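1. What shape does this take:
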Amino acid sequence: MRIILLCRHLSLFSELGFAGGKSKSLYGKEGHLGQTLIKFVNNPAGLKEAERLAEFLERQDHGRVGWSRVQATHSLDPDTSPLLVETDNRGEKKRILYGYLAISSDMDELDSDSRKRATLKSRRDFDPSD
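-> Okay, here's the model as predicted:
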């Protein structure tokens, strides 16, 4: 099992100072789903790194709630919407990273291969005091 963070528009992951995750783009019958899995090591350090990234994105309003808000706006142009693309001080456009820790209801979003390999664990499974 890996600790999974579902991300949208993955870019600059390592440049943000996050390490230890391996990414995998998700595909469906119609092609790329616009989602990337970031898998972390199955230990307390991996969980901590995944939580740190999820909290970082949540503070920017780019977590689960922020992504739900983006999805609710169906008419967004993915190349120009300020919810999906930001322009840096040089005028270059970069996709905005959205992500959150996967929970059991997110399993349906995974491709069949990832779904077969994933198992669910409680955070308590990582707590050595129990």
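
2. all contacts plus neighbour counts: C-alpha atoms, from now on.
-> Noted.

3. Show me which residues of the longest strand belonging to the chain are buried.
-> The longest strand of the chain (DSSP state E) is strand 31-40. Judged by neighbour count (16 or more other Cα atoms under 10 Å), strand 31-40 contains these buried residues: 35-40.

4. Check which helices and strands it sits against.
-> If contacts are counted by 3 or more Cα pairs under 8 Å, 6 or more residues apart in numbering; DSSP states H and E, strand 31-40 sits against strand 3-8, strand 22-28, helix 44-59.

5. Next, the structure of the following sequence, for comparison with the previous one:
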Amino acid sequence: MLLLLVQLFLYLCFYSYSKEFIDTQRLVNHAFMSHKVGLRAQHLGLHKAVCVLLGWDTTLPLDTVTWAPQVLPEAEAVAQKEDLILWPPIVVIHNISMSNNIPQEQKVIPMEGVLAYLRGKGFITGRVNVSLGRPADQSVMVVKFLGTFPGLANTEKLHKYFSEIKRGRVDFQRIISNDGKSSSGTKKGKEGNKMEEQLLYGYMAISEDLDKLDFNNRKWSVIKSRKEIQELANDPVKVDGR
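-> The predicted structure follows:
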């Protein structure tokens, strides 16, 4: 069972008071080794959550009683993080202009404007919920799709769109790391869709994005393996026991 990141923090806070776990590796080794009745699933969830967070292989050894961290190549570590998505599926959208230190260059795009923009692009055809994220200053908005296979497909489609126009997660992280300056993303902004295309960055929410959600979405979100969901979708339906 996968744990919410909040649960991970609670575990870490609890164990931080124990001299037995003086470093992360000993904590994760304990989580793997523990066989306490009724707590095995929670410990394995903690083991996986910490490994994903630190870029370690989450595969559990079957023929040993000890565990040692195996550092994954960067590409594999990123893929492992991106596999743990929030469910129901969510796309986090940032208005990059709101991080500008010059108030006159901040361009507010209301939730209705974001929704209209996405509908105009053909990414939203069914039921979705658009709400303010954290902080609730119009800089972060979350678009929650239905927890269904079509809902996941629409989420992935929108995620791919932002990535292809260089407005995805990597692009957002790069621009905000530029000394906190985002003026280069606001000077080109114009009215209508041009402004949205210049100012909005988006990506599918994964476990580390929980802190970007508002209280209600964070409360009702769980973490699921994207790979396992896709395998379930592709699994042939058995008829008459065959």
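
6. How close are the two chains, by TM-score?
-> Overlay of the two chains. TM-score (TM-score structural alignment, normalised by the length of structure 1): 0.79; 123 aligned residues with a Cα RMSD of 2.5 Å.

7. hang on, the earlier thing: off-centre distance for the longest strand of structure 1?
-> Averaging C-alpha positions (Cα atoms, centre = their mean, to the nearest Å) puts strand 31-40 of structure 1 7 Å from its chain's average.

8. just the helices in structure 2 please.
-> Secondary structure of structure 2 (DSSP state H): helices located at 5-15, 24-33, 40-54, 74-83, 111-120, 149-164, 169-176, 193-199, 215-220, 226-234.

9. These into JSON lines, with extra columns for distance to Thr186 of structure 2 and mean neighbour count?
-> As requested, those are exported to JSON lines (distance: least, Cα to Cα, whole Å; neighbours: other Cα atoms under 10 Å):
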{"stretch": "helix 5-15", "distance to Thr186 of structure 2": "33", "mean neighbour count": "14"}
{"stretch": "helix 24-33", "distance to Thr186 of structure 2": "42", "mean neighbour count": "18"}
{"stretch": "helix 40-54", "distance to Thr186 of structure 2": "33", "mean neighbour count": "21"}
{"stretch": "helix 74-83", "distance to Thr186 of structure 2": "29", "mean neighbour count": "16"}
{"stretch": "helix 111-120", "distance to Thr186 of structure 2": "16", "mean neighbour count": "15"}
{"stretch": "helix 149-164", "distance to Thr186 of structure 2": "17", "mean neighbour count": "18"}
{"stretch": "helix 169-176", "distance to Thr186 of structure 2": "12", "mean neighbour count": "15"}
{"stretch": "helix 193-199", "distance to Thr186 of structure 2": "7", "mean neighbour count": "18"}
{"stretch": "helix 215-220", "distance to Thr186 of structure 2": "29", "mean neighbour count": "13"}
{"stretch": "helix 226-234", "distance to Thr186 of structure 2": "34", "mean neighbour count": "13"}
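
10. Tabulate these (a markdown table), appending distance to Ser182 of structure 2.
-> Converted to a markdown table, the helices of structure 2 look like this (distance: least, Cα to Cα, whole Å):
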| stretch | distance to Ser182 of structure 2 |
| --- | --- |
| helix 5-15 | 29 |
| helix 24-33 | 36 |
| helix 40-54 | 28 |
| helix 74-83 | 25 |
| helix 111-120 | 19 |
| helix 149-164 | 17 |
| helix 169-176 | 6 |
| helix 193-199 | 9 |
| helix 215-220 | 27 |
| helix 226-234 | 32 |
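
11. How much space separates the most centrally placed residue in structure 2 from Ile176 of structure 2?
-> Nearest to the mean C-alpha position of structure 2, by Cα atoms, centre = their mean, lies Ile206 at 1.6 Å. Relative to Ile176 of structure 2, Ile206 of structure 2 is positioned 19 Å away (Cα to Cα, to the nearest Å).

12. ok, back up a step: and of the helices and strands packed on strand 31-40 of structure 1, who's closest to Val65 of structure 1?
-> Counting by Cα to Cα, Val65 of structure 1 lies closest to helix 44-59 out of these; the figure is 8.2 Å.

13. residues in structure 2 aligned with stretch 54-67 of structure 1?
-> Aligned by TM-score structural alignment, stretch 54-67 of structure 1 corresponds to residues 159-172 of structure 2.

14. Not counting that stretch itself, show me its contacts.
-> When contacts are defined by Cα atoms under 8 Å, 6 or more residues apart in numbering, stretch 159-172 of structure 2 is touched by residues 91, 96, 200-204.

15. Which single one of those is nearest to Lys219 of structure 2?
-> Closest approach to Lys219 of structure 2 among the contacts of stretch 159-172 of structure 2 (Cα to Cα): Val91, at 16.3 Å.

16. mind listing what that closest one touches?
-> 142-144, 155, 158-159, 202-205.

17. Please repeat the previous calculation with a cut-off of 10 Å.
-> Neighbour list for Val91 of structure 2: 130, 141-145, 154-156, 158-159, 201-206, 209 [criterion: Cα atoms under 10 Å, 6 or more residues apart in numbering].

18. Give the equivalent position in structure 1 for it.
-> Matched to structure 1 by TM-score structural alignment, Val91 of structure 2 sits across from Leu5.
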